[in-house]
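K.L.:
okay, structure incoming, though there's no sequence with it:
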């Protein structure tokens, strides 16, 4: 287990009356996991990945979904609690950022959080500093889980609570049964793919940088195509319209805006030769890790959470420059820091990756798959979860004081 911040043994959590006695080391814990695992968005994928790791622990876990509407995101078919124990939890883990607790948690879920002996927030963030509201909220937790060292560093700068790096596990799966043609991939061309959600802010995802780099590379004249898989682009305003116009102007580029099932999305990644991510920041980089797990050559900005698994030994990290936001970008505050990929460097990386594909050299893709299988499998992450949960349980008292009635009261 990796952690930053104060030692795990230090301090007393500032929480209210909690159920149960101090946990005895070596026994199975009762874990309440409240998360948007029933939603079709990046947070939902991350929550489902955590659930896959929990199944490899010896703990009893109650899985509780998000019942309330979650922005514009669609619910998955199953929205129901999965119960493996009765009574208060030893540890309640809420996999929602602090600003989402009040609008998304039900009264019953708040009761689960209040009755637990220890409370953990599982957060992800994309700037080098966290919002002030987070800094006020975190002292009421016993610990924070976050999926990358980038996130951990940002959070730890604002709190003395333990911050544990628990990566999102990635399953190295066999090729999907769905055919690439069913996903809208035009046949007969080499493909560079980038997948992103329009509600995740185009200023952060920065697909226009990839459009510019692909055009500069000349790969379109060599039988390559750039595919952008997106959704919710109608919510991206002028930036979304400009992106669509740029893609429409080049016959070697295409947009896939239809909703794909998870097996179809897997087939789309499988059909690609290169996965590219020109992001300004990723709290983790799920799509990058998923492409690596499929043995793809990955070209990505060398910034954010993806640095935990993508380096020159298994892909193409691309040079970038640090920038400070000059205005608010949705939830991202003016003055916060992320990075902008260098277009010439991105162009060069695409050309180098394409040359390997054309030569039939997939050694970097093989190394990428091995990296994910070794360090980021559900089994590997379960071991990190076990170490974290044991440490949290060991330092949790039988009772404390001042549990929050809601996030807004902090």
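P.N.:
All right, it came through fine. Note that the structure is predicted; figures quoted are calculated from it, not measured. Residues are numbered from 1 along each chain as shown.

K.L.:
please count neighbours and contacts with C-alpha atoms only from this point.
P.N.:
Fine.

K.L.:
tell me which helix or strand residue 300 sits in.
P.N.:
In this structure, residue 300 sits in strand 297-301 according to DSSP states H and E.

K.L.:
name the helices or strands packed onto that strand?
P.N.:
Packed against strand 297-301 by the contact rule (3 or more C-alpha pairs under 8 Å, 6 or more residues apart in numbering; DSSP states H and E) you find strand 274-277, helix 286-293, strand 316-318, helix 343-359, helix 363-375.

K.L.:
looking at these, which is nearest to residue 107?
P.N.:
With C-alpha to C-alpha, the closest approach to residue 107 among the helices and strands packed on strand 297-301 belongs to helix 286-293: 31.0 Å.

K.L.:
pull the residues that contact that closest one.
P.N.:
Residues from elsewhere that reach helix 286-293, judged by C-alpha atoms under 8 Å, 6 or more residues apart in numbering: 42, 46, 168, 170-173, 195, 269-270, 275-277, 297-298, 300, 306, 309, 365, 368-370, 372-373.

K.L.:
from residue 211, how far off is residue 313?
P.N.:
Distance, residue 313 to residue 211, using C-alpha to C-alpha, to the nearest Å: 26 Å.

K.L.:
just the strands in the stretch 1-150 of the chain please.
P.N.:
Under the criterion DSSP state E, counting those that start in this stretch, the stretch 1-150 of the chain contains strands at 2-4, 30-34, 60-64, 91-94, 118-122, 143-146.

K.L.:
which one of those strands lies nearest to residue 22?
P.N.:
So among the strands of the stretch 1-150 of the chain, strand 118-122 is nearest, using C-alpha to C-alpha, at 10.2 Å.

K.L.:
what sits against residue 21?
P.N.:
Here residue 21 is in contact with 397, 398 (C-alpha under 8 Å, 6+ apart).

K.L.:
okay, one more to line up with it:
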């Protein structure tokens, strides 16, 4: 569960030391092993932020559900507390079971080595290990490149991620999008009640980089589209505000007391989040870059018209003809978030706020057309996700690395 303010303060003070150990000591002392791909995959161990409300936590839980439905035995190791991310979110906890044929480390590479130690180094050394990495830029930071030595293969949620990671290694890098489920339908009368306002929704976690999620641009676009009109409403659903008070204050400053913009900072369960999505007339994401776009996929599967920056991993799940893409310019990347430490020569998108406002007005002016487009996107995306699942990704890795043949060391080094 969430820790006390005193404990959080102590952990913040210790972070520079922890990062130094993680970056400079653990890579030197941790052993590496190369494993042949198992002849059959019956049991899988999933290591991740399983009790966290973050996108990383949700994607790991989706992985567990997908593997279970595919008939795999699944054991789990939750390392959320190690990163002060335990929000008490429920997950199918299975601490013990048959030895795993494959382990999937469903977390960022910066978390990999501490998580291996917490989850069990002996198990890691005898198990074929796969990293599931969602990255948002075209180049990798040094710590991500170094982490390639400690996994046998990598799964990624989009072709954008695949191209980024594959440039640094000859190990298998395969695409398996987050297996987002289509939510149960919610009647309009239940989702909206008596509220007839045009509602725009955006959902994100502040720990996922404030600048990348770009909520200020979303606020600007909404205000450019509808001003102070009481017939429209923007709902910003965030979490982790207590851990990122400065970023939350920047959102409040951008809202500037606008009565038609509502900020919700809380951890909600899936049913509550799906209820909020069901109440939306449009979902807005003016991200500068996405590895996948988990909330975009959830909105699309809920049949909500999607307005999104037309760049990066989100284009796999938001083809422009089925959503409301937002124009952008590619600009030099600049983000002080610790996740991007050491990154060079990167770029990301700067979405066109005026074009986003125009797309929001289009949806409001032609709701029947917008809903028809959203239904087409929902059908297309459900079929796309069904074609690209974890079982298929494991089969693709097996095809690239025949059983019983140890993998070559590969090309795990930064590009010149």
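P.N.:
Now that the structure is in, tell me what you want to look at. From a predicted model like this one, the values you see are computed outputs, not experimental measurements.

K.L.:
follow-up on the earlier one: reformat the strands of the stretch 1-150 of the first structure into a markdown table and put distance to residue 377 of the first structure and mean neighbour count next to each item.
P.N.:
Listed next are the strands of the stretch 1-150 of the first structure as a markdown table, based on distance: least, C-alpha to C-alpha, whole Å; neighbours: other C-alpha atoms under 10 Å:
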| stretch | distance to residue 377 of the first structure | mean neighbour count |
| --- | --- | --- |
| strand 2-4 | 16 | 17 |
| strand 30-34 | 20 | 25 |
| strand 60-64 | 19 | 19 |
| strand 91-94 | 21 | 25 |
| strand 118-122 | 19 | 26 |
| strand 143-146 | 16 | 25 |
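
K.L.:
in TSV: these, plus distance to residue 74 of the first structure.
P.N.:
Rendered in TSV, the data for the strands of the stretch 1-150 of the first structure read as follows (distance: least, C-alpha to C-alpha, whole Å):
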stretch	distance to residue 74 of the first structure
strand 2-4	34
strand 30-34	18
strand 60-64	17
strand 91-94	20
strand 118-122	21
strand 143-146	24
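
K.L.:
looking at those, which is nearest to residue 383 of the first structure?
P.N.:
strand 2-4 (11.4 Å).

K.L.:
and the gap between the residue most central in space within the second structure and residue 313 of the second structure?
P.N.:
Nearest to the mean C-alpha position of the second structure, by C-alpha atoms, centre = their mean, lies residue 55 at 4.4 Å. Distance of residue 55 of the second structure to residue 313 of the second structure, computed by C-alpha to C-alpha: 15 Å.

K.L.:
and what of residue 82 of the second structure?
P.N.:
Residue 82 of the second structure is 28 Å from residue 313 of the second structure, by C-alpha to C-alpha.

K.L.:
between these two, which is the more surrounded one?
P.N.:
Applying other C-alpha atoms under 10 Å to residue 82 of the second structure and residue 313 shows that residue 313 carries more neighbours, namely 24 against 13.

K.L.:
counterpart of the more buried one over in the first structure?
P.N.:
Under the alignment (TM-score structural alignment), residue 313 of the second structure pairs with residue 305 of the first structure.

K.L.:
repeat that for residue 299 of the second structure.
P.N.:
For residue 299 of the second structure, the residue aligned by TM-score structural alignment is residue 291.

K.L.:
number of nearby residues for that match?
P.N.:
Residue 291 of the first structure has 27 neighbouring residues, counting by other C-alpha under 10 Å.

K.L.:
now residue 227 of the first structure
P.N.:
Neighbour tally, residue 227 of the first structure, other C-alpha under 10 Å: 24.

K.L.:
go ahead and confirm it touches residue 256.
P.N.:
Yes: between residue 227 of the first structure and residue 256 there is a contact under C-alpha atoms under 8 Å: 7.2 Å.

K.L.:
thought residue 119 of the second structure was touching residue 77?
P.N.:
Yes: the pair residue 119 of the second structure / residue 77 is scored as a contact, 6.1 Å apart, by C-alpha under 8 Å.

K.L.:
which neighbours do those two have in common?
P.N.:
By C-alpha under 8 Å, 6+ apart, residue 119 of the second structure and residue 77 have these common neighbours: residue 47.

K.L.:
with adjacent residues omitted, what lies nearest to residue 328 of the first structure?
P.N.:
Among residues not flanking residue 328 of the first structure along the chain, residue 334 sits closest, at 4.6 Å (C-alpha to C-alpha, 6 or more residues apart in numbering).

K.L.:
could you say which helix or strand holds that neighbour?
P.N.:
If you go by DSSP H and E, residue 334 of the first structure is not part of any helix or strand.

K.L.:
the more surrounded of residue 313 and residue 211 of the first structure?
P.N.:
For the pair residue 313 of the first structure and residue 211, the greater number of neighbours falls to residue 211 (21 against 14), based on other C-alpha under 10 Å.

K.L.:
and the aligned partner of that one in the second structure, what does it touch?
P.N.:
Per TM-score structural alignment, the equivalent position to residue 211 of the first structure in the second structure is residue 219. Counting by C-alpha under 8 Å, 6+ apart, residue 219 of the second structure touches 234, 254, 255.

K.L.:
out of the residues you listed, which is most surrounded?
P.N.:
residue 234 (26 neighbours).

K.L.:
did I read that right, it in a strand?
P.N.:
Yes: using DSSP: H, G, I helix; E, B strand; the rest coil, the assignment for residue 234 of the second structure is a strand.

K.L.:
can you find the partner of it in the first structure?
P.N.:
In the first structure, residue 234 of the second structure lands on residue 226 (TM-score structural alignment).

K.L.:
might one say that its match is in contact with residue 192?
P.N.:
Yes: counting by C-alpha under 8 Å, residue 226 of the first structure does reach residue 192; the two are 4.8 Å apart.

K.L.:
the residue nearest to the centre of the second structure matches what in the first structure?
P.N.:
Aligned partner of residue 55 of the second structure by TM-score structural alignment: residue 42.

K.L.:
mind listing what that match touches?
P.N.:
When contacts are counted by C-alpha under 8 Å, 6+ apart, residue 42 of the first structure touches residue 286.
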